[in-house]
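1. no sequence for this one, just the structure:
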């Protein structure tokens, strides 16, 4: 979920950057052509064209991370080139480039790139005959420091927002919003690469009795413990979601068919052995499991897994039933 939110955020930044570059740099291209400053005009034109092309490619591929890094390099190289060509007259372009860099890449990457850029520009001969070098360094370092703090704080806020947006507040499992997104992603990947995926519904058996006998606070503890036990006995690539009430969902990728039954039953037995009521009684779980098959939709996949879990309940609970489709 964080990756998806970050991707949308980065694509939005790239779109805004492309608009700003067109309206901000294009007038200078025209002016420089009129003034017969052809080299500078061509550099500006290359920067705008490069940004527009790369932003379009990022929106097409939905992979803005690498493209953002390329654009950051492009604008930093571009500002060096324009200062070499125009001299002190183009020095003010350094400041927007520093700010833009911190929007495009990670804060530490932006800081390294900015300091490198500042150092390279400082080494250009005769540039600082009319501008104090210490003022140039001080103003750029202050801007870089402020941008670094702001970008770092923004990344933390984005991560927190993604967590709040995708996590069940009671149990810490992923929520239904994350489940819907990840199920679509799993189907897409399975269709593209013919990958093996399992969708498993988990339902606590007789959970109402736990609430009735020990209270809802104890019921909440059982739900939290179920999530903790499950997460500690599944692989890092497997994801657990709270579907509602005492019902949970597992998405399990890339598991060989011959290992699927043993994997699910081992998890079921582990939960049975470790999940207890205050009286020391085991809390069991029924599983309904459906493998991905060609033509699967989110609705059909959920229905097959839910139907299998219903069969597990009919068979006496504390068992796992696999869809026969």
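-> It's in. Quick caveat: nothing in here was measured; it's all calculated off a predicted structure.
2. contacts and neighbour counts: CA atoms only from here.
-> Fine.
3. hey, where'd the strands end up in this protein?
-> With DSSP state E applied, the chain shows strands at 197-204, 239-244, 247-253, 285-291, 320-322, listed in chain order.
4. Adding distance to residue 187 and mean neighbour count, write the ones you listed out as TSV.
-> Output for these, formatted as TSV (distance: least, C-alpha to C-alpha, whole Å; neighbours: other C-alpha atoms under 10 Å):
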stretch	distance to residue 187	mean neighbour count
strand 197-204	8	25
strand 239-244	15	20
strand 247-253	10	21
strand 285-291	11	27
strand 320-322	18	24
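5. Second structure for comparison follows:
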């Protein structure tokens, strides 16, 4: 067991980071905000923590806390114009946000290291801390889902005009969903920087945007299992596609197309829905069998 863990520890750790970033992406999408800003929040959290720890000698917990505040503040400011946009326009706006963040990281070279980035970040994160962060995130989102806030998020995703007609302050809830997304994205960006020793602007570019979005598309955006299933698929795929060498991208694309076509809700969501249907059906089946047994006994 331990030999398996040590052999695949980097894969497990990056899987946990991908799950956390997946929840950041899922929160925005679940509330009807077509955002791909998770990579930008992750970059802000990573660089804030790296700069505070390496240049100012700040304690790691304080650096993570500051990163979380930065992510929340920036996401709140960004939520104001996003609340006035819909669909593809939100995606374009958040794409522009990520590009602006990367441009600023490159421009302020004396502060951020430019294209070279920041190195020498103490590696204090391990599997245990990353797992704890994921579990706390799951608990927070699970708690939100059980409140009226979670139900409003679902209503906004399905039809925000109906929600508005019922008196729901949709702009406030859009802002709340986006701030939570920014908080989680910044925190896991900070944790990532404390794991990889070195960060560069390219780490948070187009590939990072696609990766966080793909995790939710593959896993699902409506259940807690979604990001876990999506990140698991994303972690396993490179291992399965290793024999294909440079053609491994073909397998990734084919699987993504198949999931979107046949499992549009995502693998994780479809699994949860299937289990719910099975659990609902079981009591009815058993009651029918008991009725049949009673009839036979009466005869």
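-> Structure's in. What do you need? Everything quoted here is computed from the prediction, not taken from an experiment.
6. With both chains overlaid, what TM-score comes out?
-> The TM-score (TM-score structural alignment, normalised by the length of the second structure) is 0.25; 114 aligned residues with a C-alpha RMSD of 5.5 Å.
7. can you list the strands of the first structure in a markdown table and add distance to residue 19 of the first structure?
-> Putting those into a markdown table (distance: least, C-alpha to C-alpha, whole Å) gives the following:
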| stretch | distance to residue 19 of the first structure |
| --- | --- |
| strand 197-204 | 42 |
| strand 239-244 | 39 |
| strand 247-253 | 40 |
| strand 285-291 | 45 |
| strand 320-322 | 52 |
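8. With respect to residue 12 of the first structure, which of those lies nearest?
-> The closest of the strands of the first structure to residue 12 of the first structure is strand 239-244. By C-alpha to C-alpha, the value is 28.2 Å.
9. Report the distance from that closest one to the chain centre.
-> Put simply, strand 239-244 of the first structure sits 19 Å off its chain's centre (C-alpha atoms, centre = their mean, to the nearest Å).
10. and what of stretch 101-114 of the first structure?
-> Mean C-alpha position of stretch 101-114 of the first structure versus that of the full chain (C-alpha atoms, centre = their mean) differs by 18 Å.
11. And for stretch 248-263 of the second structure?
-> The answer for stretch 248-263 of the second structure is 20 Å, by C-alpha atoms, centre = their mean.
12. quick one: buried residues of that stretch?
-> Applying a neighbour-count criterion of 16 or more other C-alpha atoms under 10 Å, one finds 248, 252, 256, 259, 263 buried in stretch 248-263 of the second structure.
13. which residue ranges form the helices in the stretch 51-200 of the second structure?
-> For the stretch 51-200 of the second structure, the helices defined by DSSP state H, counting those that start in this stretch occupy 60-82, 88-107, 109-112, 127-145, 148-165, 170-196.
14. Adding mean neighbour count, write these out as TSV.
-> Formatted as TSV, the entries for the helices of the stretch 51-200 of the second structure read as follows, by neighbours: other C-alpha atoms under 10 Å:
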stretch	mean neighbour count
helix 60-82	20
helix 88-107	18
helix 109-112	14
helix 127-145	15
helix 148-165	16
helix 170-196	26
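15. Nearest approach to residue 290 of the second structure belongs to which of the ones you listed?
-> Nearest to residue 290 of the second structure, of those and by C-alpha to C-alpha, is helix 127-145 at 36.2 Å.
16. contacts for that closest one?
-> 9, 12-13, 16-17, 19-20, 23, 150-151, 184, 191, 224 (C-alpha atoms under 8 Å, 6 or more residues apart in numbering).
17. which of those residues sit farthest apart?
-> Based on C-alpha to C-alpha, the longest span within these runs between 9 and 151 and measures 37.3 Å.
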